[in-house]
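structure for this input, please:
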Amino acid sequence: MNIKRNVLLPGVSLAILLASAALSRSAPQHDKTNGIVGRDTTASLAPYFTPANTLKNTPDAEGFIRRWLLLEPINKPNRSNTVFTDSYLRAAFTTTYFPNQFTAVPKNGEKVKVDTQGLTWHALESNNFNIKLFRFASGLNKPTYGVLFWAVTVINSPHEIKNVRMAAGSNSASMWWLNGKETVLLSGDRRMVMDDCVSPRLTINKGKNIVWGAVINGPGMSDFCVRFLDENGMPIKNLTITYE
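Purely as a prediction, here's the structure:
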């Protein structure tokens, strides 16, 4: 039996060979869909995200929504998170950054321009109950500090559900809307805690409902979690989640 062995050439160290192999693995791959060379974003977002698909998706066992459309981060420099007062956040979150900001559900792969930034929407499934925005940005080689993230998802209900509360947590500050109406504002410098803030009583309509969110952070990690609780404080799980 012939056994193939790796043979080091004179003057070539093992460290150099390993470094060369690592560079080869991380080198850009040819993207056959658009004819350009780019990173394998599926691999770069693992193990925190997988691409969303068209199969039926529901909240997880604890009711958390894991399927989201996420926009690549908007530059919003802040050296400290102490500036995130209610008034600052309302001004930051109600600024128009791109067309149809609250009137249309974006498409997966849709591109928008914010000032000089060209940004793309990504339809993703989170592998955790909390959506790790820092990992989303770093996985795409985007800025991770001094940024503003936008998130949107569509929940579908088989019937009208009254006296619902949206429960959200985020790192750092965030604001959330249901069907165009503000529901929760999390201000200040905070860590992500599940059900950190809950909304007043809401109604989930029969059929399609749109959830929008904005998360802002200066230094540090960024993530969020969202779920709906019924009038008894129990997670609502009989929903389907889409991204269109």
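
only C-alpha atoms from now on, for both contacts and neighbour counts.
OK.

how many residues are close by the nearest residue in space to Ile74 that is not next to it in sequence?
Spatially, and ignoring its direct neighbours in sequence, Ile74 is nearest to Leu148 (5.0 Å; Cα to Cα, 6 or more residues apart in numbering). If you count neighbours by other Cα atoms under 10 Å, Leu148 ends up with 24.

here's the other one to compare against:
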Amino acid sequence: MRKRPLRAAQRVTAALLLAAGTGAFAQTQAVPPLSDYFTPAGEAPTTPDKDGFIGRWLLLEPIEKPNPTNTVFTGSYVRDALAPAGFPGEFGTVPEDGEAAGKNASLRWHALDSKLWDVKLFNFAQALGKPKYGVLFWAVTVVESPREIKNVRMAVGSNSASIWWIDGQEVATLFDDRRMVMDDVLSDRLTLKKGRNVIYGAIINGPGLSDFCIRFLDESGEPVRDLEIDVK
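Take a look at the predicted model:
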């Protein structure tokens, strides 16, 4: 007569142990390391990948900007949130690897080479133990062109909204709640001057993943590859 309740108790115990074990497994799952997505930027300049995407960037640790939804990312909201005046430092300059963000000593710049064609901001923040949601990121890189290249377009994709500048001039805007799509927005035709061209980007996201991709397309729509990329 006592065996039936014993079996029932065993079933309950087994269920509790399974639940506890599952919870422990979930708690101990390792966060993917930064090295899964990035390597430290090398000393020598690099070049775009075979499809023209720029992979070397100075990335600032995320700045908290709480937003429970991405539907608020209208043009006016994004322009205000990502205005150059809000940049933590001197807008237009190139920060150094490990440098503090202006007067905010809690935020640092990281010089990194992306292993993928899209730069994984979510994973960058996660690997550093920083906030992943309700944040904005700043990204900076330097494009060295061997010659003046006219009538190119900057092709941008970002998750979620973003604004992009070259040498302090705004060239591309991506508003509203959007997924990261290759070449989602093309700038007007512009000229990459011979020598140094400094690119700034600001990306904002609420819930969900965050990443971006950048390349330049020539008059024929082909990727511009004969560039040198550095963060100095």
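
surely the residue nearest to Ile74 of structure 1 meets Leu71?
No. Counting by Cα atoms under 8 Å, Leu148 of structure 1 does not reach Leu71; the two are 9.3 Å apart.

pick out the residue closest to the middle of structure 1.
Leu70 (4.3 Å; Cα atoms, centre = their mean).

look up how far Asn104 of structure 2 lies from the aligned partner of that one in structure 2.
Per TM-score structural alignment, the equivalent position to Leu70 of structure 1 in structure 2 is Leu59. Distance, Leu59 of structure 2 to Asn104 of structure 2, by Cα to Cα, to the nearest Å: 15 Å.

next: Arg11 of structure 2.
Taken as Cα to Cα, the span from Arg11 of structure 2 to Asn104 of structure 2 is 55 Å.

counting by contacts, list what the helix or strand containing Leu59 of structure 2 packs against.
Of the helices and strands defined by DSSP states H and E, Leu59 of structure 2 is found in strand 56-60. The contact analysis (3 or more Cα pairs under 8 Å, 6 or more residues apart in numbering; DSSP states H and E) places strand 56-60 of structure 2 against strand 104-114, strand 135-145, strand 228-230.

distance to Glu222 of structure 2 added to those strands, as JSON lines?
Listed next are these as JSON lines, based on distance: least, Cα to Cα, whole Å:
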{"stretch": "strand 104-114", "distance to Glu222 of structure 2": "22"}
{"stretch": "strand 135-145", "distance to Glu222 of structure 2": "16"}
{"stretch": "strand 228-230", "distance to Glu222 of structure 2": "17"}
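
contacts for the strand holding Leu59 of structure 2, please.
41, 46, 95, 97, 101, 107-114, 137-141, 229-231 (Cα atoms under 8 Å, 6 or more residues apart in numbering).

now with 7 Å, please.
41, 107-114, 137-141, 229-231 (Cα atoms under 7 Å, 6 or more residues apart in numbering).

equivalent analysis for stretch 169-185 of structure 1, please.
84, 102, 186-199, 209-217, 221-226.

what do you get for stretch 88-105 of structure 2?
Counting by Cα under 7 Å, 6+ apart, Pro84, Leu107, Arg108, Trp109, His110, Ala111, Val140, Asp167, Gly168, Lys232 sit against stretch 88-105 of structure 2.

buried sites along that stretch?
Pro88, Gly89, Gly92, Val94, Pro95, Asp97, Ala100, Ala101 (16 or more other Cα atoms under 10 Å).

check stretch 167-181 of structure 1 too.
167-179.

can you give me the end-to-end distance of it?
15 Å.

what span of structure 2 lines up against it?
So stretch 167-181 of structure 1 sits over residues 155-169 in structure 2, by TM-score structural alignment.

so what's the gap between the matching stretch and the chain middle?
Distance, stretch centre to chain centre, for stretch 155-169 of structure 2: 11 Å (Cα atoms, centre = their mean, to the nearest Å).

what of stretch 158-167 of structure 1?
23 Å.

and if you look at stretch 202-220 of structure 2?
With Cα atoms, centre = their mean, you get 8 Å for stretch 202-220 of structure 2.

how about stretch 134-150 of structure 1?
For stretch 134-150 of structure 1, the distance to the chain centre is 9 Å (Cα atoms, centre = their mean).

what does stretch 151-158 of structure 1 correspond to over in structure 2?
Going by TM-score structural alignment, stretch 151-158 of structure 1 lines up with residues 139-146 of structure 2.

kindly list the longest helix within structure 2.
helix 3-28 (DSSP state H).

and the gap between whichever residue in structure 2 pairs up with Ile210 of structure 1 and Trp165 of structure 2?
Here Ile210 of structure 1 is matched to Val198 in structure 2, going by TM-score structural alignment. Distance from Val198 of structure 2 to Trp165 of structure 2, counting by Cα to Cα: 8 Å.

equivalent analysis for Glu144 of structure 2, please.
Distance from Glu144 of structure 2 to Trp165 of structure 2, by Cα to Cα: 15 Å.

repeat for Thr71 of structure 2
24 Å.

and if you look at Gln27 of structure 2?
Gln27 of structure 2 is 41 Å from Trp165 of structure 2, by Cα to Cα.

rewinding a little: nearest to Ala15 of structure 1 among the buried residues of stretch 167-181 of structure 1?
Asn171 (39.7 Å; Cα to Cα).

ranges for the helices of structure 2?
3-28, 75-81, 121-127.

just name the most buried of those.
helix 121-127 (a mean of 21; mean count of other Cα atoms under 10 Å).

quick one: it aligns where in structure 1?
The aligned range for helix 121-127 of structure 2 is 133-139, by TM-score structural alignment.

contacts only, for the residue nearest to Ile74 of structure 1.
Here Leu148 of structure 1 is in contact with Pro73, Ile74, Asn75, Lys76, Ala214, Val215, Ile216, Asn217 (Cα under 7 Å, 6+ apart).

and if we set it to 6 Å?
Pro73, Ile74, Lys76, Val215, Ile216 (Cα atoms under 6 Å, 6 or more residues apart in numbering).

any idea how far Val152 of structure 2 is from the aligned partner of Asn81 of structure 1 in structure 2?
Mapped onto structure 2 by TM-score structural alignment, Asn81 of structure 1 lines up with Asn70. Going from Asn70 of structure 2 to Val152 of structure 2 by Cα to Cα gives 31 Å.
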